[in-house]
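J.: Just need the structure, nothing else, for what follows:
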Amino acid sequence: MKIAPIMRAIAKQAPDAQQTLVHTGQHFDERMSDVFFRDLGLPKPDEHLGVSGGSHASQTARIMLGFEPVLDRHRPDWLVVVGDVNSTLACALVASKSGVKIAHVEAGLRSRDNTMPEEINRKVTDAVSDLLLTPSPDADANLTAEGVPLERIARVGNVMIDSLIRALPKIEATEYYRSLGLTDQSYVLATLHRPSNVDDPAMLSELVSALNEIASRTPVVFPVHPRTRARLESEQVPINEGIRLIDPLGYFDFMSLMRSAKIVITDSGGVQEETTYLGVSCLTVRPNTERPITIEEGTNRLVRPGKGTLLAAYSDVEAHPPLKQCPTLWDGKAAERIAEVLLATK
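T.: Predicted structure coming up:
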């Protein structure tokens, strides 16, 4: 979702520029990965490392081992990495040691929580990157506080919103909720996959119990991440019939569900941003967020994980929906700005 608009923008601004798309395979489930290539019109990867599964350490190491010969073959002027996943960190480390310049898209985000693997990935990737492409003012402030020179920072906006805006006509036409027998604004959309929420049996039980209570009044649609489904089954967590467990969805179907939801309950990073742009109330079940702008200027609210806190927050946001507002530079042109900066930077 972040790479697609960047590749299009570079191709438009510099048709002769050679671009090589590397898919590490980190997101190994077909419904969670390959479907995005299809839905977003991305070309097939030029290189596929086929790395999936394993611990954070083993996965990061295997990506590094697989990516090094790819980098040696192509010797690019720039390596562009996005976000905060293990692939981002692994490829950035290889490029840094190989003397290849690195541009980090979505740089500068901080949760201040080093128990999150993503926080470590973000901080280390920013530390070795030559160009830090930020989505919001808080990201700029985080980087300057860490001593990053201003000339290495460029605020470009939120590239994921580029994909959303481009896809909006199809998202609006999809109306996926109808296939579930639901109507617009009549249901809650839920996603949970963070280890802190789903790997702890007691916490998973609490959160699902809260969803069960909500589902007794309002249908809950729950596209289940493979990680979460495995935990629900192994722990035999009771599921109210008002909760509709469905398989992971393609981009258009999922965004259609999000756009027409009454409230979204999530622990995802990207969903906080997408709901903000769409003006949908969002409860983020986490003690912190690396995207505080979605709270300050969006429709997001942090909820400390737990049954009581989630139910209280749900009742409050149901009675008092947040104002709809969108941060600056979340305008569908972030990729254009990224391409301009990359092509102008020597």
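
J.: only C-alpha atoms for contact and neighbour calcs from this point on.
T.: Fine.

J.: all strands for the stretch 151-300 of the chain, in order.
T.: Secondary structure of the stretch 151-300 of the chain (DSSP state E, counting those that start in this stretch): strands at 153-155, 188-190, 220-223, 243-246, 263-266, 281-285, 300-303.

J.: Go through the protein and flag its longest helix.
T.: Determined from DSSP state H, the single longest helix within the chain is helix 56-74.

J.: In terms of secondary structure, what does whichever helix or strand comes after that helix contact?
T.: The C-terminal neighbour of helix 56-74 among helices and strands, as given by DSSP states H and E, is strand 78-82. Contacts defined by 3 or more Cα pairs under 8 Å, 6 or more residues apart in numbering; DSSP states H and E place strand 78-82 against helix 86-98, strand 101-105.

J.: deepest of the ones you listed, which one?
T.: Of all these, strand 101-105 has the most neighbours on average by mean count of other Cα atoms under 10 Å, namely a mean of 24.

J.: Show me the contact partners of it.
T.: Contacts with strand 101-105, where a contact means Cα atoms under 8 Å, 6 or more residues apart in numbering, come from 77-83, 92, 95-96, 125-126, 128-134, 342.

J.: One more: stretch 279-290?
T.: By Cα under 8 Å, 6+ apart, stretch 279-290 touches 109-113, 258-259, 261-269, 272, 275-276, 298-305, 310, 313-314, 317, 321-325.

J.: let's see this one next to it:
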Amino acid sequence: MPQITIVAGARPNFMKIAPIIHALHGVQDTGNAITYRLIHTGQHYDKIMSGNFFEQLNIPQPHSNLGAGGGSQAEQTAAIMIGFEKELQAHPSDLVLVVGDVTSTMACAITAQKLHVPVAHVEGGIRSNDWAMPEEINRLVTDAITNHFFTTSELANANLKASGVPDARIHFVGNTMIDTLLANQDRLQPPPVWNSLHLRPKQYGVMTLHRPANVDEETQLVELINAIMSHSQDMPVVFPVHPRTAKILERLGIGHSRLHTISPLGYLEFNYLVKHAKVVITDSGGITEEASVMNVPCMTLRDNTERPETISLGTNVLVGTAPNAIQPHLETLFAGQWKTAKTIPLWDGKAAQRIVTKLQDILT
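T.: Now for the predicted structure:
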């Protein structure tokens, strides 16, 4: 029976692999089953993941945690490669499946190829064309040595073809992050802040900021938040914030009566907030996908995006990083003139099934 190794290094990775694991379990009793080992590199320590995270996604705990978090980019990459080499030597694999664009994705792809193990990349081919983003370097390196690409969009397919990848290695399957979202729509649950702040549907905003260009540049962070709060009328804004960013906010004395900073939320609770929000203001790529599918207005505080389909077909608008660009978009929102999402091809909740069907073809 073929054996694959599935790699995840951060919380969003597990959201992308959860439906793949479910689909693998779905073919376990067939004559074409695939066994797997789930490896957490430990790249990001997330206290939420030590609680009920895996239970929420209905997936098993990883078979192994490499504990390769911390250190510089180079130190972390090296630690992941060393740990993953030992993992593959102890547990030989017919294929390594990597997802997304974190350091673990790149490091494990390199390690696998040097051990002559084929690599498949879920979410291959997406590009921001911004080499200042560590994720873009990870994408470029991973895709340069990937054997099979599972893609989320026709644009990703075009990017790969332009780089010389033959059609036979490109498999347009859809978006497994959306598989997870659609599978859990009926399970979303309000976080404690829903009642404590007396939130009501479409009467509040959700904000997430984590990119260094936004949170590490202190003047930029102050001006962005001031612009958002100045032009959001009387709307409360809920800001699930990383502890590191919370310390920056506290040191800078950033505080508004309508800005509510809270601890990071679980998957079901956070997406409940997004689903019922009037607007999401973010610099995260994955959240733009989820907001678009739930038809929630989304403003991205970045100068580029690797997910342009959320703009052309979804509810996302690329605002940029200039604080003075925020006001006109909020005015459009409050005027009730935000665009409505259209159907994004193959973002239908069945991407993981397509991936497993293709893996069965590849491994037999």
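
J.: related to what we said a few turns ago, out of the contacts of stretch 279-290 of structure 1, which end up buried?
T.: For the contacts of stretch 279-290 of structure 1, a burial check counting by 16 or more other Cα atoms under 10 Å picks out 109-111, 258-259, 261-268, 272, 275-276, 298-305, 310, 313-314, 317, 322.

J.: Mind checking which of those residues land in helices?
T.: Counting by DSSP H, those place 258-259, 272, 275-276, 310, 313-314, 317 in helices.

J.: Report the separation between the residue nearest the centre of structure 1 and Ala57 of structure 1.
T.: Residue closest to the average C-alpha location in structure 1 (Cα atoms, centre = their mean): Gly270, at 3.3 Å. Per Cα to Cα, to the nearest Å, Gly270 of structure 1 is found 24 Å from Ala57 of structure 1.

J.: for Ile6 of structure 1, same thing?
T.: In terms of Cα to Cα, Ile6 of structure 1 sits 29 Å off from Ala57 of structure 1.

J.: more neighbours, the two?
T.: Counted by other Cα atoms under 10 Å, Ile6 of structure 1 and Ala57 do not tie: Ile6 has more neighbours, with 24 against 10.

J.: what residues are up against the alignment partner in structure 2 of that one?
T.: Aligning on TM-score structural alignment places Ile6 of structure 1 opposite Ile20 in structure 2. Applying Cα under 8 Å, 6+ apart to Ile20 of structure 2 gives the contacts 176, 352-353, 355-356.

J.: Quick one: buried ones out of the residues you listed?
T.: For the contacts of Ile20 of structure 2, a burial check counting by 16+ other Cα under 10 Å picks out 176, 352-353, 355-356.

J.: Dump these to JSON lines, plus distance to Ser163 of structure 2.
T.: Shown next, in JSON lines, are those (distance: Cα to Cα, whole Å):
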{"residue": "Thr176", "distance to Ser163 of structure 2": "24"}
{"residue": "Ala352", "distance to Ser163 of structure 2": "25"}
{"residue": "Gln353", "distance to Ser163 of structure 2": "27"}
{"residue": "Ile355", "distance to Ser163 of structure 2": "22"}
{"residue": "Val356", "distance to Ser163 of structure 2": "26"}
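
J.: Inside helices: which ones of the residues you listed?
T.: The helices, defined by DSSP H, take in 176, 352-353, 355-356 from those.

J.: would you turn the helices and strands packed on strand 78-82 of structure 1 into CSV with distance to Val208 of structure 1?
T.: What follows is these, written out as CSV (distance: least, Cα to Cα, whole Å):
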stretch, distance to Val208 of structure 1
helix 86-98, 28
strand 101-105, 34
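
J.: So for Asp199 of structure 1, which of these sits nearest?
T.: With respect to Asp199 of structure 1, and counting by Cα to Cα, the nearest of those is helix 86-98 at 18.9 Å.

J.: what sits up against the closest one?
T.: Contact with helix 86-98 of structure 1 is made by 24, 26, 56, 59-61, 63-64, 67-68, 71, 79, 81-82, 101-102, 118, 121-122, 124-125, 128-129, as judged by Cα under 8 Å, 6+ apart.

J.: Also stretch 153-172 of structure 2?
T.: Identification of contacts with stretch 153-172 of structure 2 by Cα under 8 Å, 6+ apart yields 124-127, 147-152, 174, 309, 345.

J.: same question, stretch 225-245 of structure 1
T.: 29, 191-193, 198-199, 201, 205, 208-209, 211-212, 215-216, 218-224, 247-248.

J.: Pull out the buried residues from it.
T.: Buried residues in stretch 225-245 of structure 1, defined by neighbour count with 16+ other Cα under 10 Å: 225, 228-229, 231-232, 237, 239-240, 242-244.

J.: Just give me the closest of those to Leu42 of structure 1.
T.: Proximity of those to Leu42 of structure 1 (Cα to Cα) peaks at His225, which lies at 22.8 Å.

J.: circling back: take the strands of the stretch 151-300 of structure 1 and lay them out in CSV including distance to Pro43 of structure 1.
T.: Listed next are the strands of the stretch 151-300 of structure 1 as CSV, based on distance: least, Cα to Cα, whole Å:
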stretch, distance to Pro43 of structure 1
strand 153-155, 27
strand 188-190, 30
strand 220-223, 26
strand 243-246, 28
strand 263-266, 30
strand 281-285, 32
strand 300-303, 33
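
J.: do you know which of these lies nearest Asp253 of structure 1?
T.: Smallest distance to Asp253 of structure 1 across these (Cα to Cα): 10.7 Å, for strand 220-223.
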